[in-house]
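Asks: below are the sequence and a predicted model; questions follow.
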Amino acid sequence: MSLNIKPIADRVVVEAAPAEEKTAGGIIIPDTAKEKPQKGKVVAVGNGKKDEPLTVKVGDTVLYGKYAGTELSYEGAEYLIMRESDIYAIL
């Protein structure tokens, strides 16, 4: 998938994983009780800052803070744009 958004500096665009539909025990979770996902796939990266290259790349699956990033709707899809420092780990 090619995304026509080019983030600047140390920002990345993440496509959030869908929220869990049911618990491990099989209980279906209603939309109002679903947790915001904290995992997603990097779909675009900036060039990094001077002397600080980015460590994530397009295609990486990452974990990020629950309230990290700014929600962005683009061409009918939902994304988050955040600084690389908001990302906790690469899976």
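Replies: Thanks, I have the structure now.
Asks: use CA for all of it now, contacts and neighbours both
Replies: OK.
Asks: which residues are in contact with the most centrally placed residue in the chain?
Replies: With distances taken as C-alpha atoms, centre = their mean, residue 14 lies nearest the centre of the chain, 3.0 Å away. Neighbouring residues of residue 14 by C-alpha atoms under 8 Å, 6 or more residues apart in numbering: 40, 41, 42, 43, 44, 79, 80, 81, 82.
Asks: I'd like to know which of those is nearest to residue 9.
Replies: Within the contacts of residue 14, the smallest distance to residue 9 is 10.8 Å, found for residue 82 (C-alpha to C-alpha).
Asks: what about versus this one:
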Amino acid sequence: MADNVKATPLHDRVIVKPAKAEEKTAGGIIIPDTAKEKPLTGIVVAAGPGKKDEPVTVKSGDKVLFGKYAGTEFRYENQELLIMRESDILAIL
């Protein structure tokens, strides 16, 4: 489940905790750090209230799929997090 983050994003912004990168392939080969791909899924930690006429549709705890280069990485309370617009989220899984 999502960790308790005290930060509240503004407007249509969403804070997402990205999933861990894969350590091994299906065949058991260990992937080195330099070859790991950025994860495309994560858990919503916090969501803003939305725009004036468009409320945010995701909520804390939702597992989401987002674009490869979506969001801005930042560190908060010793956690690696992403902040992005709700429109950068492709699907709720």
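Replies: Cool, the structure landed. Since this is a predicted model, take the numbers as computed values, not measurements.
Asks: TM between them?
Replies: TM-score of the superposed chains, computed with TM-score structural alignment, normalised by the length of structure 1, equals 0.98; 91 aligned residues with a C-alpha RMSD of 0.6 Å.
Asks: what's residue 37 of structure 2 aligned with over in structure 1?
Replies: Residue pairing (TM-score structural alignment): residue 37 of structure 2 is matched to residue 35 of structure 1.
Asks: typo on my end, residue 62 of structure 2
Replies: Using TM-score structural alignment, residue 62 of structure 2 sits opposite residue 60 in structure 1.
Asks: its match is in contact with residue 42, isn't it?
Replies: Yes. Counting by C-alpha atoms under 8 Å, residue 42 is a contact partner of residue 60 of structure 1 at 5.4 Å.
Asks: neighbour count winner among these two?
Replies: residue 42 (22 against 15; other C-alpha atoms under 10 Å).
Asks: average gap between the helix or strand hosting that one and structure 2?
Replies: Secondary structure from DSSP states H and E places residue 42 of structure 1 in strand 39-45. Compared with structure 2 after fitting, strand 39-45 of structure 1 deviates on average by 0.2 Å (mean C-alpha distance after the TM-score superposition for structure 1).
Asks: elements contacting that strand?
Replies: In terms of contacts (3 or more C-alpha pairs under 8 Å, 6 or more residues apart in numbering; DSSP states H and E), strand 39-45 of structure 1 is packed against strand 11-16, strand 61-64.
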